[in-house]
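>>> Provide a 3D model corresponding to the input given below.
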Amino acid sequence: MSQFHELINRNTPTLVDFYADWCGPCKMMPPILKEVKNELGESVNILKVDVDKNQKAANKYGIRSIPTLILFKNGKIMWRKTGVAQAREIKNAVKQIA
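From the prediction side, this is the model:
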């Protein structure tokens, strides 16, 4: 959990994907996140958090549905989306706060 807090408190935007292995829509996110990372490179960190293994983090951020994406910068929530997000939408959110 300390590494999680270290990452979200950075000046570089950190996108956290809250997911579960059994979640069908969650399985659609990896190729989308890969596209985002390939295009934006070091200007964004991407972190995947399994809600079943990290219930404390899921509870802290009020994760009720998955996938949920939260974009942090300097420890603050800058953008949040529940459900499958398209790469363009994610990239636009990152670019607005970078």
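>>> Could you use CA atoms for every contact and neighbour count after this?
Noted.
>>> What is whatever helix or strand residue 34 lives in packed up against?
Residue 34 belongs to helix 29-40 when elements are defined using DSSP states H and E. If you count contacts as 3 or more Cα pairs under 8 Å, 6 or more residues apart in numbering; DSSP states H and E, helix 29-40 packs onto strand 45-50, helix 87-97.
>>> Figure out how far it is from the centre of its chain.
Offset of helix 29-40 from its chain centre (Cα atoms, centre = their mean, to the nearest Å): 11 Å.
>>> Here is the second sequence; please produce its structure so I can put it next to the first one:
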Amino acid sequence: MSAEVTLTSENFKKEVLESKIPVLVDFWAEWCMPCKMIAPSVAQIAESYKDRIKVGKLNVDEQSDLASQYGIISIPTLIVFKDGQVARQKVGAMPRHEIEKLFLDLI
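All right, here's what the predicted structure looks like:
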């Protein structure tokens, strides 16, 4: 079973905005090659930090309302939410250690 949570407009509030721990949200799409490049790193992070950070995957094609609400124009976009607020945001493919820098000081 994956440690990643699939995010939808139905569960976004509960899983992200009301989360007691920071949430790393990966805004991605099936056709996006850079998204596929970082997917293994995102999955490893979900597993490695599962008790300290939640990792959510949000498909921008299926959840376009949420993507536009957060101003997503390029993917992959990674956003870290803490206490229901956007704490960090970074666009583009990056190595795992760069992704970890987004949240390590928040957990």
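>>> Can you give me every residue that contacts the residue nearest the centre of the second structure?
Residue closest to the mean C-alpha point of the second structure, counted by Cα atoms, centre = their mean, is residue 25 at 1.5 Å. Residue 25 of the second structure makes contact with 55-58, 78-81, according to Cα atoms under 8 Å, 6 or more residues apart in numbering.
>>> repeat that for 10 Å
4-7, 16, 42, 54-58, 77-81, 89 (Cα atoms under 10 Å, 6 or more residues apart in numbering).
>>> same question, residue 87 of the second structure
Contacts of residue 87 of the second structure by Cα under 10 Å, 6+ apart are 22-24, 79-81, 102-103, 106.
>>> Check which helix or strand the alignment partner in the first structure of it maps to.
Counting by TM-score structural alignment, residue 87 of the second structure lines up with residue 78 in the first structure. Taking DSSP H and E as the definition, one finds residue 78 of the first structure inside strand 76-82.
>>> after superposition, how close is that strand to the second structure?
Aligned to the second structure and superposed, strand 76-82 of the first structure gives a mean residue distance of 0.6 Å (mean Cα distance after the TM-score superposition for the first structure).
>>> thinking again about what came up before, tell me the counterpart residues of the helix holding residue 34 of the first structure in the second structure, please.
Under TM-score structural alignment, the match for helix 29-40 of the first structure is residues 38-49.
>>> Give me the contacts around the matching stretch.
2-5, 23-26, 28, 33, 35-36, 50, 52-57, 76, 78, 92-97, 99-100, 104, 107.
>>> same question, stretch 89-98 of the first structure
Applying Cα under 10 Å, 6+ apart, the set of residues contacting stretch 89-98 of the first structure is 11-15, 32-33, 35-37, 39-40, 43-44, 69, 71-73, 78-81, 87-88.
>>> okay, the helices and strands packed on helix 29-40 of the first structure, which one's buried deepest?
Across those, averaging neighbours per residue (mean count of other Cα atoms under 10 Å) puts strand 45-50 on top, at a mean of 16.
>>> That one to helix 29-40, inter-axis angle?
If you take axes from the mean of the first three to the mean of the last three Cα atoms, to 10 degrees, strand 45-50 of the first structure sits at 170 degrees to helix 29-40.
>>> Kind regards, and thank you for your time.
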